[in-house]
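Participant: No sequence on hand, only this structure:
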């Protein structure tokens, strides 16, 4: 019992330079809990400026940053400025996909900060490629374990929340994912309090008494999406919607324009459900038309389940104070056993490259890291293991790159990493058709994949397949 009390009381020790006591070290297990929704007696945050709050960061610390639409951009700016002017050294900054300028990864911050990504966004790719930042290959559902198993030990957490209600409760809003796990194990919490952050239901509640410092802002959340789909993306979306999505299916849709194109083609469907680590604004018309009801679900019936969001202002307004949507921890949402309980679980994800055996590359372009494992494998396997035997794991991609190179290749590029293995793959979809690979031999896979490649590349792929397999591809 004493060891538990010692662990959870650590949040109250350390920084006193701003005149804020972190509480009484003698607090017992019964009067203090690291559970974010549990109020801490007689404790309130210090309301201060973003720059002043950064004084809690010390050399050698590990700082966790909340991500996606909830990225606390003003706190990140202040952290970067403080690091440059205060003499900080050796600070690890860990995070999932974040938005905005990651100034702490620039060359002038080398030695001050080092980014550690669990899933990379565009803002850290250059730093990773140049060796100033790191990335961890990891399934999305496993990220909370990094904190619970003390592999990552955050000293400071920078988050963004909605303003406290009459009971002192805030919402971590659009990004629950691994945030709760990081908060439970962080010694100091700095909250960017923003009235433009939606209040969401599920696992998103945190009482303001857990904040050491709070900073008021009133700024829009980062936005993505809203652009019209290309003709190729529309074709892929239509193929999936018309051939692979059944009425009553539960959908998982990864990030990007292809999942959005699928949503745009689903208006004539009925009783669809959503169980997805993230979802986009394309779901809103389907909710309003009655195509999405979540009525056929056997768990969380009537509820849309997500873990983080990045989208348009319309999406943020839609989820704000909406009890039909629950944002939950990613180790639950992406748990394969939970996923597999959903009826007709249909997982739709995109990728960078597929070879003729069905190996899927989704996190890298050759040796250059691009993103991460994310939830692709979690949901591809969860759909395949569906309790009802009707799940559909789908990988969708345009047949060519913007430069006209085939995305279906004889071999994956040197240095590229396989995210979804050829044993996991069931359906591959391009604008030229659908390849069903489950139960297919290497010869049959090559034949099916060549038939959905761009016509101008099919002859070369057929020759390459023969050289690799010593037999002509055939059905």
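Facilitator: All right, it came through fine. A quick note: this is a predicted structure, and the numbers were derived from the prediction, not measured.

Participant: switch to C-alpha atoms for all contacts and neighbour counts from now on
Facilitator: OK.

Participant: got the buried residues for stretch 292-307?
Facilitator: Neighbour-count burial for stretch 292-307, with 16 or more other C-alpha atoms under 10 Å as criterion, is recorded at 292-297, 300, 302-307.

Participant: hang on, I meant stretch 387-399
Facilitator: Going by 16+ other C-alpha under 10 Å, stretch 387-399 has these buried residues: 387, 390-399.

Participant: Compile those residues into TSV and extend it with columns for secondary structure and distance to residue 39.
Facilitator: Listed next are the buried residues of stretch 387-399 as TSV, based on DSSP: H, G, I helix; E, B strand; the rest coil; distance: C-alpha to C-alpha, whole Å:
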residue	secondary structure	distance to residue 39
387	coil	39
390	coil	44
391	coil	42
392	strand	43
393	strand	42
394	strand	43
395	strand	44
396	strand	45
397	coil	47
398	coil	50
399	coil	53
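
Participant: In the stretch 101-250 of the chain, what residue spans correspond to helices?
Facilitator: For the stretch 101-250 of the chain, applying DSSP state H, counting those that start in this stretch gives helices covering 122-129, 143-148, 179-185, 231-243.

Participant: For these, give me a markdown table that also has mean neighbour count and distance to residue 173.
Facilitator: Formatted as a markdown table, the helices of the stretch 101-250 of the chain follow (neighbours: other C-alpha atoms under 10 Å; distance: least, C-alpha to C-alpha, whole Å):
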| stretch | mean neighbour count | distance to residue 173 |
| --- | --- | --- |
| helix 122-129 | 19 | 22 |
| helix 143-148 | 18 | 18 |
| helix 179-185 | 25 | 11 |
| helix 231-243 | 19 | 29 |
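
Participant: Take this one as well and set it beside the first:
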């Protein structure tokens, strides 16, 4: 088992020679000998642990021994480029010897490093490098580039490369669809990859998507030459590790954050100075329905000492606003927003009872206002981590009373949940909903609560609890994953219930105007009346 507070980064792997070893290349001979020594060191390390009384070694202990022994060999195989016949990944924390990045304009950087057919990763959320994106788009049009694939989660700004005049030059490939790419995806000019947020780094580390260029936004380097990825670390670390070239937009307005989002300046192939205000998302004015849902969750389901995960939207914000009387709350979440600040200032969030990273708010990215970015800046109370850590189910489950609060679009009478589309129209993405719902359900203390919340009806008065999902609606969360469904009319607990009982529970929290029709539809579908017993 992992010790409390310990971490084993999933992305750490050994470089392996793929070509046949014949001893003719001195460099490859040295690497081969290093690997042999590493294996021998692992055997010795495991033997010592076994002899010391640890008769049963878990997988994590074995892996930890391997990684601790292999780390000494990484300097010999380390490089910022892929060598022929060798799978090598950069380590952003480790300075590269004899490499100094070149400062240049955004136009010069993209002209130098971007070419037809490239796969380009773009930093997301508030860290979207808008100056670089604009320069990339202009260069693509002027230079007549073709088939440049732009990969990203949700980004900010107009996403100029998705416009019709860029068709054939650029094609967006979204791992999570933001508002600026929604029309593009649904018009067929852009693509969407259904994928759990926790697994996006695997696309890069396993070379499923071979990145040529990564465009990121960072803080100015500190006195040691280290830059911070600011408020969005998520899958960016994996992109930096695997991209052939990295271009950095250096912005003094980026908050310097602690955690995994660190890159030494020597890893950049080009640096561009551009000090722009970061995109902000002010909390929207909440409806009475959303406030009611937030109160129900906060007062009925969130316990003192709970570890919270909150998704994006007004309902999670409404929950946070209703927690000002709770004690010793913790945060381990893929994202967070301005709503946590009053709870920190009021002493409600202490993180003191967390098993992992006690005393610290843990997240992968943040969406909010300048107030949130200032709160995060140089604040050791906040740790921004790689999404393979924040969203790993068995790690989530180690924290106490894990309470995962997420929103959805539609739920059918058996508990199937649509969260990424409205019928066939793509809306967002899979994200980390299932990662955290599963982590809460498997909480090691048995007190986790996987929660999905939605208003009972749309603005047009249509029920969001439906007999059958809309044709084309994507099931993000299966009926086997669902535990709690919350609307403004109450809480439906579905875990362990059969289809007849589920239908009954869901009808009870649907809008009163639709309950009779839902009951009739349930009878037609199930061939029996829904009931509580």
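Facilitator: Cool, got the structure. Quick caveat, the model's predicted, so the values are computed rather than measured.

Participant: ok so, going back, now the helices of the stretch 101-250 of structure 1 in JSON lines, with distance to residue 41 of structure 1?
Facilitator: Formatted as JSON lines, the helices of the stretch 101-250 of structure 1 follow (distance: least, C-alpha to C-alpha, whole Å):
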{"stretch": "helix 122-129", "distance to residue 41 of structure 1": "40"}
{"stretch": "helix 143-148", "distance to residue 41 of structure 1": "25"}
{"stretch": "helix 179-185", "distance to residue 41 of structure 1": "17"}
{"stretch": "helix 231-243", "distance to residue 41 of structure 1": "52"}
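
Participant: Which one of the ones you listed lies nearest to residue 413 of structure 1?
Facilitator: Distance to residue 413 of structure 1, taken as C-alpha to C-alpha, is lowest for helix 122-129 among those, at 16.6 Å.

Participant: Now the equivalent of residue 274 of structure 2 over in structure 1. Nearest residue, chain neighbours left out?
Facilitator: Counting by TM-score structural alignment, residue 274 of structure 2 lines up with residue 217 in structure 1. Using C-alpha to C-alpha, 6 or more residues apart in numbering and skipping residues adjacent in sequence, the residue nearest residue 217 of structure 1 is residue 194, 5.2 Å away.

Participant: got it, and residue 416 of structure 1?
Facilitator: Residue 416 of structure 1's closest residue in space is residue 366 (C-alpha to C-alpha, 6+ apart), at 4.1 Å.

Participant: got the contact list for the counterpart of that neighbour in structure 2?
Facilitator: Matched across to structure 2, residue 366 of structure 1 falls on residue 423, judged by TM-score structural alignment. If a contact means C-alpha atoms under 8 Å, 6 or more residues apart in numbering, then residue 423 of structure 2 has 469-474 as its contacts.

Participant: Try it again at 7 Å.
Facilitator: By C-alpha atoms under 7 Å, 6 or more residues apart in numbering, the contact list for residue 423 of structure 2 reads 470-473.

Participant: What subset of those residues is buried?
Facilitator: 470, 473.

Participant: Could you export the contacts of residue 423 of structure 2 as TSV, including distance to residue 325 of structure 2 and secondary structure?
Facilitator: As requested, these are exported to TSV (distance: C-alpha to C-alpha, whole Å; DSSP: H, G, I helix; E, B strand; the rest coil):
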residue	distance to residue 325 of structure 2	secondary structure
470	40	coil
471	43	coil
472	42	coil
473	39	coil
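
Participant: So what's the residue count around residue 456 of structure 1?
Facilitator: 11 (other C-alpha atoms under 10 Å).

Participant: Pretty sure it sits in a strand.
Facilitator: No. Judged by DSSP: H, G, I helix; E, B strand; the rest coil, residue 456 of structure 1 forms no part of a strand; its state is helix.

Participant: Tell me which residue of structure 2 matches up with it.
Facilitator: Alignment note (TM-score structural alignment): residue 456 of structure 1 maps to residue 513 of structure 2.
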